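In: Below: sequence and its predicted model.
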Amino acid sequence: MNYFDYYKKTSKDSSLTTTEKCGRYLNQSVDELNIFDDIYSKLPALTRENSLIIDIGCGCSDPVKKLIENSYTYKNNLVLVDSIEMLSLLPEAENITKVGVQFPDKSFVETYQNKADAIIVYSVFHCVYLENDFITFVDSLVTLLAHGGTLLLADLPNATKKKRFLSSEQGKAFHKEWSGNEETPEISWNQFEAGSLDDSLVIMLMMRYRQMGYETYLVPQGEQLPFSNTREDILIRKW
């Protein structure tokens, strides 16, 4: 499945809400309203005047709309990267540059290398992981960072975290409420699961960029976010 092309199609589907166009369930539209606040709390550059902020796979729903509003308030320079179809659903402004490419695009990387004060990649990495060279993807992202810049690689669906959650009493209760039945979810540990993003991959990414001289941090999502029980974020900072 080509996710970039898939979301091109959803962006043009008038029967979908903006929440659904970006791959979330309709009943998560309220929880989605909290996403930007979580991003905001992790990226201080969003409150600094003239910061260069890049959002890769920005979508068209509430989080990017709030990012745009924030850029007006703090006079950020905002670069939004997605398909032309998705970007057409967002407003135009002097401080906003829309780039209709699939990242990593060679010309884009060359243009913004060493310039970004903050990079947002929210709920995108797992799509790249399933169909592209995810190492080149993240390597290209970190080359965009200016000194003191931060990459937020966010909303990573961690299969091992999900198992830990569903093994807990809280997770079992959540599953019963969500599924509508009394069955206890089956959890299989130490089992090969092709294509899953798990603890080993998350920790590998953190170690990879630490060894390259960056600081990396594994940070939780706020409980009010749509997938907070099973997802987490990585912060990568350049000195």
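Out: Perfect, I can see it now. Numbering: from 1, shown residues only.

In: going forward, measure contacts and count neighbours with C-alpha atoms only.
Out: Fine.

In: and Lys66, what element?
Out: For Lys66, the host element (DSSP states H and E) is helix 62-74.

In: out of everything not next to it in sequence, what's closest to the residue most central in space within the chain?
Out: Nearest to the mean C-alpha position of the chain, counting by Cα atoms, centre = their mean, stands Tyr122 at 1.2 Å. Using Cα to Cα, 6 or more residues apart in numbering and skipping residues adjacent in sequence, the residue nearest Tyr122 is Ala154, 4.7 Å away.

In: distance of the one you found from Val79?
Out: Distance of Ala154 to Val79, given as Cα to Cα, to the nearest Å: 18 Å.

In: Between the two, which is the more surrounded one?
Out: Using other Cα atoms under 10 Å, the more surrounded residue of Ala154 and Val79 is Ala154, with 23 against 20.

In: can you pull the contacts of the more buried one?
Out: The neighbours of Ala154, taking Cα atoms under 8 Å, 6 or more residues apart in numbering as the test, are 120-125, 232-234.

In: any idea whether it is helix, strand or coil?
Out: Following DSSP: H, G, I helix; E, B strand; the rest coil, Ala154 is assigned to strand.

In: Surely Lys162 is in contact with Asn229?
Out: Yes: with contact defined as Cα atoms under 8 Å, Lys162 reaches Asn229; the gap is 7.0 Å.

In: take a look at this one as well, against the first:
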Amino acid sequence: MNQNPDFERFQNLSFEDFKTLAKDNSLSQYQKIGFLNIYREGKEKNIFQDIILKLALENEAKEDKILLDIGPGCSELPLMILDLCKDLSIKPILVDSKEMLDQLPSEGVVKYEGYFPNDVPTLISDYQNKVDYIVGYSILHYVFYNTCIFKFLDVAVSLLKPGGKLLMGDIPNISKRKRFYSTETGIAYHQKFMNTDSLPGVNHLIPEPTHIDDGVLLGIVQRYRNFGFDACLLPQPSTLPMFNRREDLLIQKY
């Protein structure tokens, strides 16, 4: 049992829930995006560096490049991404609720208010086959819980130009979590973090329909490979807060 009373508050959030969190000034910038402070405070620079590495953002010519950030939230991470875009002359596009976007800079930024893809048809029509980089960090599990994950991904990859990359980062994988907490290392991690002598609750044979698992992620990889994309799962470095339970999805258009 998790001993932090805020843990349940930030589970299985909807788009409307995030709009409510964004307006709650009693919350930290990390709580507004659905995280306990311990998971993000002081760690977003490492996340940012990992995004740069996986998208090779500093290794390519940047003339006329476009970066789309889906669900950026309102913490330090989108500010770092916007600063990088400015430094590298990349055009940044953000799509999120008005409540989140209002807390981010507007100068030099194209903003679309609403839920992707349902609420932003203009974005989709205007940027078909034109986007170089798409980032969706810590959002895919909410898409999976609330709507059709394949509609979301199909529309997102339709925006990529040849050579364009889509990074869905920080995906909780319940299968990976169960594997980790079934090991001596995972048990020790759980007991130290929770300050308990109890074992983590792990049952490999129970379906968990609200969670992304190996089957979902490997199915996504196979699906988009079958569509002619390059697709793979990438591990997170140990500098990230939940690297032992999460992984990243990279899809590139040839």
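Out: Structure's in. What do you need? Being a predicted model, the structure only gives us computed values, none of them experimental.

In: just checking, the residue nearest to the centre of structure 1 touches Leu151?
Out: No: contact criterion Cα under 8 Å: Tyr122 of structure 1 and Leu151 do not qualify, at 10.4 Å.

In: circling back to that earlier point, for the equivalent of the residue nearest to the centre of structure 1 over in structure 2, list the residues it contacts.
Out: Counting by TM-score structural alignment, Tyr122 of structure 1 corresponds to Tyr137 in structure 2. Applying Cα under 8 Å, 6+ apart to Tyr137 of structure 2 gives the contacts 70-72, 167-170.

In: Can you tell me what Pro241 of structure 2 aligns to in structure 1?
Out: By TM-score structural alignment, Pro241 of structure 2 lines up with Pro226.

In: I'd like to know how far that match sits from Val219 of structure 1.
Out: 16 Å.

In: Which of the two has more residues huddled nearby?
Out: When Pro226 of structure 1 and Val219 are compared for neighbours, Pro226 comes out ahead with 22 against 14, by other Cα under 10 Å.

In: Assumed the more buried one was part of a strand.
Out: No: assessed with three-state DSSP, Pro226 of structure 1 is coil; it does not lie in a strand.

In: What lines up with Glu215 of structure 1 in structure 2?
Out: Using TM-score structural alignment, Glu215 of structure 1 pairs with Asp230 in structure 2.

In: let me redo that: Asp55 of structure 1
Out: Counting by TM-score structural alignment, Asp55 of structure 1 lines up with Asp69 in structure 2.

In: Just give the nearest non-adjacent residue to the residue mapped onto Thr184 of structure 1 from structure 2, would you?
Out: In structure 2, the residue paired with Thr184 of structure 1 according to TM-score structural alignment is Leu199. Spatial nearest neighbour of Leu199 of structure 2, chain neighbours left out: Ile187 (6.4 Å); criterion: Cα to Cα, 6+ apart.

In: Would you state the helices of structure 2 in chain order?
Out: Remark: helices assigned in structure 2 by DSSP state H are 15-22, 37-40, 44-55, 76-88, 98-101, 121-126, 140-146, 149-158, 174-181, 184-194, 214-226.

In: Gly108 of structure 2 is nearest to which of those?
Out: Of all the helices of structure 2, helix 76-88 sits nearest to Gly108 of structure 2, with 8.2 Å by Cα to Cα.

In: related to what we said a few turns ago, now for the helix holding Lys66 of structure 1, which elements pack on it?
Out: Using 3 or more Cα pairs under 8 Å, 6 or more residues apart in numbering; DSSP states H and E, the elements in contact with helix 62-74 of structure 1 are helix 35-42, strand 77-81.

In: Give me the residues contacting the first one.
Out: Residues outside helix 35-42 of structure 1 that contact it (Cα under 8 Å, 6+ apart): 46, 62-64, 66-67, 152, 221-222, 225.

In: just to revisit the earlier point, any idea what the residue nearest to Leu199 of structure 2 aligns with in structure 1?
Out: Checking TM-score structural alignment: Ile187 of structure 2 goes with Lys172.

In: Would you mind confirming that its match is in contact with Glu182?
Out: No: checked against Cα under 8 Å, the pair Lys172 of structure 1 and Glu182 is beyond contact range at 9.2 Å.

In: So for those two, which sits in the more crowded spot?
Out: Taking neighbours as other Cα under 10 Å, Lys172 of structure 1 and Glu182 compare with Lys172 leading, 17 against 11.

In: and the more buried one, how far is that from Ser196 of structure 1?
Out: Going from Lys172 of structure 1 to Ser196 of structure 1 by Cα to Cα gives 21 Å.

In: cool, Glu85 of structure 1 as well?
Out: Glu85 of structure 1 sits at a distance of 29 Å from Ser196 of structure 1 (criterion: Cα to Cα).

In: now swap in Met206 of structure 1 and tell me
Out: 17 Å.

In: Who has more neighbours out of these two?
Out: Set side by side, Met206 of structure 1 and Ser196 show more neighbours around Met206, with 18 against 15, by other Cα under 10 Å.

In: can you count the residues close to the counterpart of Ile174 of structure 2 in structure 1?
Out: In structure 1, the residue paired with Ile174 of structure 2 is Ala159, using TM-score structural alignment. For Ala159 of structure 1, the tally of surrounding residues (other Cα under 10 Å) stands at 16.

In: Same question for the one 10 residues further on.
Out: Number of residues near Glu169 of structure 1 (other Cα under 10 Å) recorded here: 10.

In: Next up, the contacts around the match of Pro241 of structure 2.
Out: Contacts of Pro226 of structure 1 by Cα under 8 Å, 6+ apart are 28, 31-32.

In: rewinding a little: most neighbours among the contacts of Ala154 of structure 1, which one is it?
Out: The most crowded member of the contacts of Ala154 of structure 1, judged by other Cα under 10 Å, is Asp233 (24 neighbours).

In: any idea how far it is from Lys115 of structure 1?
Out: Asp233 of structure 1 is 22 Å from Lys115 of structure 1, by Cα to Cα.

In: what does Met206 of structure 1 give?
Out: Per Cα to Cα, Met206 of structure 1 is found 22 Å from Lys115 of structure 1.

In: Kindly report the same for Lys98 of structure 1.
Out: Distance from Lys98 of structure 1 to Lys115 of structure 1, by Cα to Cα: 16 Å.
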